[in-house]
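> predicted model and sequence follow; I will ask about them next.
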Amino acid sequence: MRQSTSTVKLLNVAILFIASLAISMVVCNGQDLSRSDLLSCSSDCSHVIDLIHRHGVNQTCDTAGDGQFVAPSAYGPVFIPACETGDLSIVSVHQIAEIDDGCGPKFAVVISNCSTRCVEGFSVTAVGTLGRIHCFSPCTTVKVEKIHPNESLQVELTLPIEALAMGNRNGQVIGFQRLVIAIDSFDEFVETDEANNIKAYCASTLPFLEVQSSVTTEVVPSQEQVSQSVSVDTTSTQQLETTQPLTAQPAEQASVNDTTSSAVTEESADALQNAWQQLNTETSADVASEG
């Protein structure tokens, strides 16, 4: 009887030890996660619906202010001057033509930071809708590390592949028809204008992103062309080496020409002298006959 009681006590102690160890492990793992990490991993877009309820869409609600802002804190409300409050806004949204296999449509969102301070760790969410938006509409959320003051930044978002098949019309599969973009989608930063953080677009009218790519081609000569050019160069070099000026003559040819010219000169002088003697003879003969 005593042994069974001690065995039950040992089992209870072992169960309590294992339970406390499991609880401590869960607590330790939970301390490494933040609110944004938990919410950004959620598969629903209820946080975007909350933004629409508070600030409208496409600036239907004018939430811009000129005075001070009141922000809650652990020590009560804090007044923030307008000069210290910046503004994140959506500049443009384009479709990206290149789509990866097994993924939905891809978009490029340009965001601007109209403030004097760097904004870090804000979220951007894209939601595809067919008619009304609901919590389980296909969506994706990315986290932007930082955007510097007065800087524009492009963020790429890819919707799940379920966005391409959200309905059925007479046997034809219908994809999303509207795209909702929300920056600072968890509303973590106080801004001068919250209404320009969320916009809706018609999917059929979104322009495609034009990518300008320059291709540089380098022509490499083939081996036959190289060999032909080398042979032509060697032939021209040999011709240049063997070709001589037209006025140049060999030494032997020059001496032969000199001898020939001197012989011709002597022959012409002898012929002139013979002709002169013959003329004098004929003249003296004529004089004698007349006498």
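Sure thing, it's come through.
> make it CA atoms for all contacts and neighbour counts henceforth
Noted.
> helix, strand or coil for G65?
Put simply, G65 is coil when judged by DSSP: H, G, I helix; E, B strand; the rest coil.
> and the nearest residue to it once chain neighbours are set aside, how close does it get to T63?
Closest residue in space to G65, ignoring its immediate chain neighbours: T192 at 6.1 Å, by C-alpha to C-alpha, 6 or more residues apart in numbering. As defined by C-alpha to C-alpha, to the nearest Å, T192 lies at a distance of 8 Å from T63.
> take the one below as the second:
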Amino acid sequence: MSRLKYVLLTLSFVSSVAISHCFAEPVAAPVNAENIRTDQVLGIRTHSCGHVIHLLMQTRMLRQSGQVGFGGAMYNPHLGVMSKPGDLQLLCVSLISDACEGAGPIYQIQLQNCSEIPVGNFRVSVVGACGQIQPYSPTAIVTVPRIEAGAVLELQIQLPLTCLAIYNPAGAAVEFNTLIVAIDSFDELIECNEVNNILILNRSEIAPLVVEETTVVEESIETTAPPAVDTAPVVEGGVSAPAAPASPMDSIDLDDLDLGEAEQTAVRFR
């Protein structure tokens, strides 16, 4: 094959791949709970989880090689040496509500931006699997528009209803028993730690979300009446004499009473 023909065939292949990608339906479209329910009613097949499979393989290779992520400093020819890349960390997963007859389970995902700058426009994916993940295992995807530096973010994601009817190798429809959760699931951010972005959880071991109740303690001011004073006189022998009834004359002090000088003396003879 001549070199010119080889170049033409290569260009033709690249052009066909580019055109197919232009018309292909994007799998990175944000998915929320309402879209999931609409897809279930319309019978639309679940989104592909190939990006999560790729992230699982990449994480496994990093662990095998003893690495965790990008450890060096980033370099930009226009800005020079930039600071060390930050990190997104998947903290925990909790159950909000379990699956029912008409809807899949809802989970709360808690993650933290362990970086010095805010980041955003990355995806979070959850996948329900029956032991082994498949390219079209039930998947839900949400987009995080922004998370501030050092902030903790909580997201609620609902799995499609198809997670309750996954066909196993024997051909029987069974419920999912494994939950795979991935943050930055399309690997769009450069991080110093890539292995803390994904968790594989046993469905039965995911604890329900515990909401802490705040108890308001009201301080009550108690008013205590002064103790009654017994004013009854005590006589010899320890026996109290009965108290005399109060009289208006008791409040008059004869020593302080000013009667004035008598101007005349009245004498009466019989």
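Everything's here; your move. Note that this is a predicted model, so its numbers are computed, not measured.
> between T192 and T63 of structure 1, which one's more packed in?
More crowded of T192 of structure 1 and T63, by other C-alpha atoms under 10 Å: T192, with 23 against 15.
> quick one, what contacts the residue nearest to G65 of structure 1?
T63, A64, G65, D66, A82, T85, G86, D87 (C-alpha atoms under 8 Å, 6 or more residues apart in numbering).
> preserved in structure 2, out of those residues?
Here those are checked against structure 2 with both residues aligned by TM-score structural alignment, their matches' C-alpha atoms under 8 Å, and the contacts held in both are T63, A64, G65, D66, T85, G86, D87.
> one step back: just the buried residues out of the contacts of T192 of structure 1, in ChimeraX syntax.
Provided next is the ChimeraX selection string for whichever of those are buried by 16 or more other C-alpha atoms under 10 Å:
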select :85,86,87
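> about what we covered before: including distance to Q239 of structure 1, could the kept ones among the contacts of T192 of structure 1 go into CSV?
Below are the kept ones among the contacts of T192 of structure 1 laid out as CSV (distance: C-alpha to C-alpha, whole Å):
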residue, distance to Q239 of structure 1
T63, 89
A64, 87
G65, 89
D66, 90
T85, 84
G86, 80
D87, 79
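> hmm, back to that, which residues are in contact with each of T192 and T63 of structure 1?
Here T192 of structure 1 and T63 have no joint contacts, going by C-alpha under 8 Å, 6+ apart.
> closest to the centroid, which residue in structure 2?
Closest to where the C-alpha atoms of structure 2 average out (C-alpha atoms, centre = their mean) is E154, at 3.7 Å.
> report the buried residues of whichever strand or helix holds that one.
Using DSSP states H and E, E154 of structure 2 maps to strand 152-158. For strand 152-158 of structure 2, burial by neighbour count (16+ other C-alpha under 10 Å) applies to V152, L153, Q156, I157, Q158.
> farthest pair in the residues you listed?
The span of the buried residues of strand 152-158 of structure 2, defined through C-alpha to C-alpha, is set by V152 and Q158 at 20.0 Å.
> gap between I157 of structure 2 and N197 of structure 2?
Taken as C-alpha to C-alpha, the span from I157 of structure 2 to N197 of structure 2 is 16 Å.
> quick one: map K146 of structure 1 onto structure 2.
Under the alignment (TM-score structural alignment), K146 of structure 1 maps onto R146 of structure 2.
> doesn't N113 make contact with its match?
No. With contacts defined as C-alpha atoms under 8 Å, R146 of structure 2 does not count as touching N113, sitting 10.0 Å away.
> what's the overlap in contacts for those two?
Here R146 of structure 2 and N113 share the contacting residues V119, scored by C-alpha under 8 Å, 6+ apart.
> of the two, which one has the most company?
Neighbours per residue (other C-alpha under 10 Å) separate R146 of structure 2 from N113, with N113 holding more: 22 against 13.
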